[in-house]
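# sequence isn't available, so here's the structure alone:
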């Protein structure tokens, strides 16, 4: 198993992973992979042509019949082996994530652990794929339902969770008997290649798990290739809409998870120290580069002044720098991301919001020219400001002051996104009312980042989800399979041969 090379003098040349082996790809089109904490280019990744994408899909298609016909018992043993190897080497994968995305190591370890939850869930495939049967539905007629795999499935994953987001999908898809093509973000490609090697060591047959590196050309190739039967995507809302519309127009099943603008409501009876701690955790974890990050704190009534002071004090104490140095918060993923986030901070200040903590200034614990913006806090934000309306995807927390609970709910429900939200209160009645009235897909009550466990399904409402199927959980198994109903009548019973051996799974 290869490990991350810590030497920074040589730029690595990455590859695709096709049918169980690394394939260099064309040298004519390469993209840089940078270390966000230093600004240094550490690798070159091949950007696939449409022809190279077709080669990857063809390899997955060729592997499908054999994997589809592999027994659930054998598939499950490979999944358990993969789980064991990932447990043993999670720190290796976390180090890769930090080196290419920039999030601090503790956050990267948490990402791997949340992805591993889906692997563990998928190990229950024999139960989750069970059909149903009815004897004598009509005279001497039996009816049964079964679920069968789709074929080749495409997974297009974002830069912010190079391991966890693909793992929302591929353990379930593989357990269900499909073959997989993962197209990771070209900004963070190494994690997917590492996972491919781990699958091979776990005993997964060649061609079942493939990695296609590339940009929009590779994405479009997957969206239009008739041999790709489904697409799973996580990213910004405009791209999610494009993926959904293009994929469905080409006859594919699509689940496209889009952007978010997640609110955290703090009621007057809430524990303000707890709320301030959780606003920091949810707003600035992973430098705000999470689709479930809290970007808006809705302070209800007289709590606003005290809450803003508590959040500001905590934000100023955070240490921002290289994620390998024990810092609280790491850099943004690219220079372009830093410039975009800084632009939003400029716009918020110009629009009249109170800039309480300015992350553009200060010192950062890192060497080189990393892509840093520190924790940033705005107060007196109004819904017409771009720092409220847009998904910034950075460490910028906006406080909106409202007078009543009803106004807070109206604010959230008027937002075009419906990914996640949270409420902080000690009033069970208010929490129950909020749970009923708020129009989002995932809700936390005194929990700031309500990402569900793997045996539940992940996904939002409104412009945060295109398609009607959420990720992992029971919905994941339904997405990666098709239902079939079989009606049977036998004129004579069949008779098998004699075998006194104890029956067992093979």
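Received the coordinates, thanks. Everything quoted here is computed from the prediction, not taken from an experiment.
# from here on, contacts and neighbour counts on C-alpha atoms
Fine.
# quick test: name the residue nearest the centre of this structure.
Centroid-nearest residue in the chain, with Cα atoms, centre = their mean: residue 165, separated by 2.9 Å.
# distance of that residue from residue 290?
Residue 165 sits 11 Å away from residue 290, taking Cα to Cα, to the nearest Å as the criterion.
# same question for residue 106.
Separation of residue 106 from residue 290 (Cα to Cα) stands at 15 Å.
# of these two, which one has the most company?
Under the criterion of other Cα atoms under 10 Å, the comparison of residue 106 against residue 290 puts residue 290 first, with 22 against 18.
# contacts only, for the more buried one.
160, 393 (Cα atoms under 8 Å, 6 or more residues apart in numbering).
# return the set of buried residues in the helix or strand that residue 220 is a member of.
Element membership for residue 220, per DSSP states H and E: helix 216-224. For helix 216-224, the neighbour count (16 or more other Cα atoms under 10 Å) marks 218, 219, 221, 222, 223, 224 as buried.
# use this one as the comparison:
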């Protein structure tokens, strides 16, 4: 079995390396940031903020590798993906432990993070059919037309802290299997598990220069968005940064997909299966400490379902708040003290603006982890749409509850929200479900499913204020994003066809 560098086994702090032209190299920067365990505040390592010269070298490496990689047979690229998915399976638990230490999520959630990314790698193994063009014979007399899906060139990806395995695996496997080369900028808060996946990609056979990694903050992002050799940018993260990336990269002629913030609702109808619904709501609202762009933020209780609130609160109270690596943990810490302070500030604003605090997670204490960034499950009722706790993305284990009388009111409420990532409906009525999915203006809809993230055969289709750009990550849309269509119209003549007349029209016949 191939060995992999495990940064948690080192006897000293890990200095994260850059990947340039197939080599892991030490940065020459003078600017470094600590990688901190959110449960203990232990410093696990340090990450460099790459210099301009190092970023340019990574891009140049990708540019130089593109000529040969884009001509590599599609089956050879596919075999690398097959090997990569095998290696990820072998090392998944090892990577999950590192992910939990640097990000804070539970081991089970860390393994799920890796698994959902692995599914995209598996889908990339189908590139032979995914990248097929179209062919029509006889579009005119003796004329055929067909399309080719060809790679763009050097592409780049900017990933967030909350899914350091899944989101990078949404990006670079699909980009490179389509024949592009790639420059990845992981989150500077938790890059260790990402780098383990990158190491596996090299072991799987990704050639030098095809995949490169640089680290840093805004300066790195801006250089990727403006560099002439970068053809496409994929971003997942906050609305503020995502809007900046979309605008800056767009102004410099890049193709951009930017997946941003959210405020996801679940509409609960009186005929819903009560216990299954309450269990789903608790998991979706408080799992991963609420640090998901698809986390449930608002429960819209229709009619008599408002009477379920007391039981819902009791279920939330049973969740265990602890360090992610501890057994039976349900809710781990948020990523940083700054993130915790922001969540607490929003909870305070809800109280100040008149919402009723049914469950307060501000003062949770975890024995043995007193320095951890913990916030317990928090539930508000009597929330109005003008409150900060409703308008802003909390990114913590906080749920706002709004009660309405009818399905029509619920649909109007959800559609009025500027975000459009995901929404769920809980009902036993097919007619209600059909009305809801037809009238709701949200990109991803779950019926009795609280977090409707599509499997990789489809594409992630958040909409409105949650997405800038036409095409989403993974699935068929990712192939469209990472390729350009070339249309060929051809006509061939027999040698004996030596007569004809001049045609000055655009008619092909």
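Sure thing, it's come through. Quick caveat: nothing in here was measured; it's all calculated off a predicted structure.
# re earlier: can you tell me the residue that sits opposite the residue nearest to the centre of structure 1 in structure 2?
Aligned counterpart of residue 165 of structure 1 in structure 2: residue 167 (TM-score structural alignment).
# what ranges do the strands span in the stretch 151-300 of structure 2?
Secondary structure of the stretch 151-300 of structure 2 by DSSP state E, counting those that start in this stretch: the strands cover 154-158, 181-185, 211-213, 230-236, 255-259, 264-268, 296-302.
# ok, back up a step: what about the nearest residue to the residue nearest to the centre of structure 1 once chain neighbours are set aside, how many residues nearby?
Distances taken as Cα to Cα, 6 or more residues apart in numbering put residue 157 closest to residue 165 of structure 1, at 6.4 Å, once the chain neighbours are dropped. Residue 157 of structure 1 is flanked by 26 other residues according to other Cα under 10 Å.
# next, the buried residues of stretch 30-38 of structure 2.
For stretch 30-38 of structure 2, burial by neighbour count (16+ other Cα under 10 Å) applies to 32, 34, 35, 36, 37, 38.
# and the match of residue 165 of structure 1, how far from residue 159 of structure 2?
Distance from residue 167 of structure 2 to residue 159 of structure 2, by Cα to Cα: 6 Å.
# number of nearby residues for residue 484 of structure 1?
11.
# and it, what's its match in structure 2?
Under the alignment (TM-score structural alignment), residue 484 of structure 1 maps onto residue 486.
# tell me which of the buried residues of stretch 30-38 of structure 2 fall in strands.
Those of the buried residues of stretch 30-38 of structure 2 mapping onto strands are 32, 34, 35, 36, per DSSP state E.
# tell me the contacts of the last one?
Just to be clear, that refers to residue 36 of structure 2. Contacts for residue 36 of structure 2 (Cα under 8 Å, 6+ apart) come out as 42, 43, 44, 45, 102, 189.
# kindly report the same for residue 248 of structure 1.
Residue 248 of structure 1 neighbours (Cα under 8 Å, 6+ apart): residue 254.
# can you give me the helices for the stretch 351-500 of structure 2?
388-391, 407-416, 430-439, 475-481 (DSSP state H, counting those that start in this stretch).
# can you name the residues of structure 1 that the second one overlays?
Okay, so that is helix 407-416 of structure 2. Mapped onto structure 1 using TM-score structural alignment, helix 407-416 of structure 2 covers residues 405-414.
# what does the first one give?
Residues 386-389 of structure 1 are where helix 388-391 of structure 2 aligns, with TM-score structural alignment as the criterion.
# contact partners of the matching stretch?
With contacts defined as Cα under 8 Å, 6+ apart, stretch 386-389 of structure 1 is touched by 261, 296, 344, 345, 347, 348, 381, 382, 383, 398.
# among these, who's most crowded?
Neighbour counts for the contacts of stretch 386-389 of structure 1 were taken using other Cα under 10 Å; the highest belongs to residue 398, with 27 neighbours.
# that residue contacts residue 382, correct?
No. The criterion here is Cα atoms under 8 Å, and residue 398 of structure 1 misses it with residue 382 at 9.1 Å.
# those strands in the stretch 351-500 of structure 2, which residues are they?
Counting by DSSP E, counting those that start in this stretch, the stretch 351-500 of structure 2 has strands at residues 356-359, 378-381, 398-404, 419-420, 423-426, 445-447, 463-464, 467-468, 483-491.
# any chance of those strands in JSON lines, with distance to residue 209 of structure 2 too?
JSON lines is the format used below for those (distance: least, Cα to Cα, whole Å):
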{"stretch": "strand 356-359", "distance to residue 209 of structure 2": "51"}
{"stretch": "strand 378-381", "distance to residue 209 of structure 2": "47"}
{"stretch": "strand 398-404", "distance to residue 209 of structure 2": "43"}
{"stretch": "strand 419-420", "distance to residue 209 of structure 2": "37"}
{"stretch": "strand 423-426", "distance to residue 209 of structure 2": "40"}
{"stretch": "strand 445-447", "distance to residue 209 of structure 2": "39"}
{"stretch": "strand 463-464", "distance to residue 209 of structure 2": "34"}
{"stretch": "strand 467-468", "distance to residue 209 of structure 2": "29"}
{"stretch": "strand 483-491", "distance to residue 209 of structure 2": "19"}
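# compare those strands and give me the one nearest residue 210 of structure 2.
Nearest of the strands of the stretch 351-500 of structure 2 to residue 210 of structure 2, taken as Cα to Cα: strand 483-491 at 15.8 Å.
# the inter-axis angle of that closest one versus strand 230-236?
Angle of strand 483-491 of structure 2 versus strand 230-236, following axes from the mean of the first three to the mean of the last three Cα atoms, to 10 degrees, is 130 degrees.
# what comes up buried for the match of helix 388-391 of structure 2?
Residues 386, 387, 388 are the ones in stretch 386-389 of structure 1 that count as buried (16+ other Cα under 10 Å).
# any idea how far the first one is from residue 299 of structure 1?
Plainly put, residue 386 of structure 1 is 19 Å away from residue 299 of structure 1 if you go by Cα to Cα.
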